[in-house]
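K.L.:
Fold the stuff below for me.
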Amino acid sequence: MSGVMTQLFMFLVIWWLTLFAVLPWGVRRTESNDAGHDPGAPANPMLLKKALITTVIAAAIWGAAFLFFRVFGFTLMDLIERSGL
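P.N.:
Alright, predicted model coming up:
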């Protein structure tokens, strides 16, 4: 985990995984029974708010991983050896 591109891609993967975990938070169904409206569609999806929350959480996870691997010098092989696999 050394290059800038590696770190960027790692952040993007963490961001997308976090987004899928955050999306269901606070979802309320629409109360409209109009034709053409899906009854399971969220009334107010709050996508911008969820994107910001996702960014904060993903940055914290990425930062912890960055510290763990870059600053403290752990490698994936160290983790595998310590786990006994």
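K.L.:
from here on, contacts and neighbour counts on C-alpha atoms
P.N.:
Will do.
K.L.:
list the contacts for the residue sitting nearest the centre point of the chain?
P.N.:
The structure's the chain has its C-alpha centroid closest to Thr18; by C-alpha atoms, centre = their mean the separation is 1.7 Å. Counting by C-alpha atoms under 8 Å, 6 or more residues apart in numbering, Thr18 touches 54, 57-58.
K.L.:
The same query, at a cut-off of 6 Å, please.
P.N.:
With contact taken as C-alpha atoms under 6 Å, 6 or more residues apart in numbering, Thr18 is in contact with Thr54.
K.L.:
Let's see this one next, to set against the first:
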Amino acid sequence: MGITSALVLYAVIWFMTFLVVLPIRVKTQGDLGEIVPGTHAGAPEVHNTKRKAWITTWVALVLWVIIAGIIFFGLITLEDIDLFHRWNSEYAG
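P.N.:
Here you go, the predicted model:
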């Protein structure tokens, strides 16, 4: 795995993790009872984006180390997940 592919893998893991963490513990305007006219009651009032970004960074780092280790050490290869036997090892570079 090259540096660019490692960075892309981390970015994908980070954004997927961020999208999972983002809705956790969101306090909406409806929850607080202070609905601004013209907005939906489900609009977030307190969302703690900075804290969630830091949590996401550390969780994504742990996941990236695990996934990159699996790829780097070859614990799971393309041949292991080839269900239809389309990948031939003679073409592997």
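K.L.:
TM-score for these two?
P.N.:
The TM-score (TM-score structural alignment, normalised by the length of the first structure) is 0.82; 80 aligned residues with a C-alpha RMSD of 1.5 Å.
K.L.:
quick one on the thing from earlier: mean per-residue distance, the host helix or strand of the residue nearest to the centre of the first structure to the second structure?
P.N.:
Taking DSSP states H and E as the definition, Thr18 of the first structure sits inside helix 4-22. Once fitted to the second structure, helix 4-22 of the first structure is off its aligned match by 0.4 Å on average (mean C-alpha distance after the TM-score superposition for the first structure).
K.L.:
how about that helix, which residues of the second structure does it hit?
P.N.:
Alignment note (TM-score structural alignment): helix 4-22 of the first structure is matched to residues 3-21 of the second structure.
K.L.:
And the matching stretch, what's buried?
P.N.:
Taking 16 or more other C-alpha atoms under 10 Å as the basis for neighbour counts, the residues of stretch 3-21 of the second structure that come out buried are 9-11, 13-14, 17-18, 21.
K.L.:
how much space between the residue of the first structure positioned farthest from its centre and Pro45 of the first structure?
P.N.:
Relative to the centre of the first structure, and counting by C-alpha atoms, centre = their mean, the farthest-placed residue is Ala35 at 34.8 Å. Using C-alpha to C-alpha, to the nearest Å, we find Ala35 of the first structure at a distance of 20 Å from Pro45 of the first structure.
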